[in-house]
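Colleague: Model the structure of this input:
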Amino acid sequence: MHGLGVALAAALLACACASTREAVGAGALTAQGPVTVSWQDPAGFSEPTFGAMTVDRGTWIRPLAEYLREQAERLLPPGHRLDVELLDVNRAGEYEPGRTPAGSDFRVVRDIYPPRIHLRFRHLDGSGAVVAEGERRLVDVGFLQRSGALDTDPLRFEKRLLDDWLRRELGAR
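Modeller: Take a look at the predicted model:
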């Protein structure tokens, strides 16, 4: 019985690991307002969607997309539209194996692991004419020097990177 119990436990663990490696898939926010945000499947992103002992199924992509839409709506001139597709995201920090007493992976944030976002966008004016479009590869190599000591938002570095891009692309209002 002992061998059967071990085999059963191993099989259950293998199934659990397989199910935790699923990412959220490609998607988009529900259409509302002048800003649309969509994304590729996070499983193909530079950002790991899982570590050996860490489950990160790309569930952070939707809150990041919602933030992008909210911020863009504030800066977008009346009547204009903005369509953004997140092509790749590599969040600040990296998973480093075995850095805890239990030997599990966890995210280590160092200046050598800056946040990076690759996106495609299209900005249209009120008549539908293209104001600007293209792809941008965003990176913030000084992200740790600008961090707020009390900010605990796990997406704070990526959000600030998007804020910087929006201000450059749409201008401050």
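
Colleague: alpha carbons only for contacts and neighbour counts from here, please
Modeller: Will do.

Colleague: what about the helices in the protein?
Modeller: 2-20, 61-75, 156-170 (DSSP state H).

Colleague: Which one of those lies nearest to Met53?
Modeller: Of all the helices of the chain, helix 2-20 sits nearest to Met53, with 8.9 Å by C-alpha to C-alpha.

Colleague: quick one: the closest one to chain centroid distance?
Modeller: Relative to its chain's centre, helix 2-20 lies at 31 Å (C-alpha atoms, centre = their mean, to the nearest Å).

Colleague: Let's compare: structure for the following, please.
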Amino acid sequence: MRVFAWLMVLVMSPMVSAAGGDDQQWPTQDGPVTVVWQSPDDYRDVRASSGRQDRYENHVFATLGKEFQKRLQPTLAEGETLTIVVTDLDLAGDVRPSFGAAANDIRVVKSIYPPGINFQWTLKGADGKAIASDSVEIRELNFENTASKMRYQSEALHYELRMIERWVDRDLPEKLASR
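Modeller: Okay, here's the model as predicted:
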């Protein structure tokens, strides 16, 4: 019995020290397109319906950050860099408690809970000087009826990925063309 107790202490001690740390490092994608997640605890809705909250947030931030990189990197000229600082995120749907056999909450996705993201971006030239910048607030009100939703249907964050794609295709070229 004592051996079991000591084993539990040894196994649980890294989890306790990791859970107690306030210096959570969220994925920040670096390179020509850098994505920074600023104060994620203040975001409107990045709640996990099941599992560990920090793992879910890590997955969400990594997935959306990679999408920003994939979409924006081809728009940059040689030597240019683009920094995106995300200040708010609201995932599609709303997390509600389940009052049934399941112990986990559920995310209810309805048109009254559209996805949204707020961020600032700054484009810098090869010399490091700012060329253009803007503050962006995207809210995809008609997210359930978008024509190309099939492209991301197998992805966990398909509404949010589509929202980023539409912003890059529809709104960003105007800003880059004015430089």
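
Colleague: what TM-score do we get after superposing?
Modeller: Put the two chains on top of each other and the TM-score (TM-score structural alignment, normalised by the length of structure 1) is 0.73; 154 aligned residues with a C-alpha RMSD of 3.2 Å.

Colleague: closest one to Arg120 of structure 1 among the helices of structure 1?
Modeller: Taking C-alpha to C-alpha, helix 156-170 is the member of the helices of structure 1 nearest to Arg120 of structure 1, at 12.1 Å.

Colleague: chain center to that closest one, what's the gap?
Modeller: Between the centre of helix 156-170 of structure 1 and the centre of its chain there are 13 Å (C-alpha atoms, centre = their mean).

Colleague: Please work out which residues outside that helix touch it.
Modeller: 64, 67-68, 71-72, 75-76, 91-92, 115-117, 138-140, 143, 147 (C-alpha atoms under 8 Å, 6 or more residues apart in numbering).

Colleague: middle-most residue in structure 2, spatially?
Modeller: Phe61 (3.4 Å; C-alpha atoms, centre = their mean).

Colleague: Next, count neighbours for Phe4 of structure 2.
Modeller: Phe4 of structure 2 has 9 neighbours, counted by other C-alpha atoms under 10 Å.

Colleague: Likewise for Asp90 of structure 2?
Modeller: Neighbour tally, Asp90 of structure 2, other C-alpha under 10 Å: 19.

Colleague: what's the answer for Glu57 of structure 2, then?
Modeller: Neighbours around Glu57 of structure 2, by other C-alpha under 10 Å: 18.

Colleague: one step back: and the residue nearest to the residue nearest to the centre of structure 2 when sequence neighbours are not counted, what is it in contact with?
Modeller: Nearest non-adjacent residue to Phe61 of structure 2, counting by C-alpha to C-alpha, 6 or more residues apart in numbering: Pro27, 6.5 Å away. Residues near Pro27 of structure 2 by C-alpha under 8 Å, 6+ apart: Val36, Trp37, Asn58, Phe61, Ala62.

Colleague: Not counting residues beside it along the chain, what's closest to the last one?
Modeller: The shortest distance from Ala62 of structure 2 to any non-neighbouring residue, by C-alpha to C-alpha, 6+ apart, is to Pro27 (5.8 Å).

Colleague: Equivalent analysis for the first one, please.
Modeller: The spatially closest residue to Val36 of structure 2, leaving aside those adjacent along the chain, is Val85, at 4.8 Å (C-alpha to C-alpha, 6+ apart).

Colleague: burial of the one you found, as a residue count?
Modeller: 17.

Colleague: One more: Ala11 of structure 1?
Modeller: Neighbours of Ala11 of structure 1 (other C-alpha under 10 Å): 12.

Colleague: Would you mind measuring from the residue nearest to Ala62 of structure 2 to Leu82 of structure 2?
Modeller: Per C-alpha to C-alpha, to the nearest Å, Pro27 of structure 2 is found 17 Å from Leu82 of structure 2.

Colleague: for Gln69 of structure 2, same thing?
Modeller: Counting by C-alpha to C-alpha, the separation of Gln69 of structure 2 from Leu82 of structure 2 is 9 Å.

Colleague: do Leu72 of structure 2 as well
Modeller: 8 Å.

Colleague: what do you get for Val36 of structure 2?
Modeller: Val36 of structure 2 sits 11 Å away from Leu82 of structure 2, taking C-alpha to C-alpha as the criterion.

Colleague: Of those two, which one has the most company?
Modeller: Leu82 (24 against 20).

Colleague: Surely the more buried one and Trp121 touch.
Modeller: Yes - the pair Leu82 of structure 2 / Trp121 is scored as a contact, 6.8 Å apart, by C-alpha atoms under 8 Å.

Colleague: show me what contacts the closest residue to Arg107 of structure 1 other than its chain neighbours?
Modeller: Leaving aside its chain neighbours, Arg107 of structure 1 sits nearest to Tyr95 (4.3 Å; criterion: C-alpha to C-alpha, 6+ apart). Applying C-alpha under 8 Å, 6+ apart, we find Tyr95 of structure 1 in contact with Gly51, Asp105, Phe106, Arg107, Val108.

Colleague: try Leu76 of structure 2
Modeller: Per C-alpha under 8 Å, 6+ apart, neighbours of Leu76 of structure 2: Leu82.
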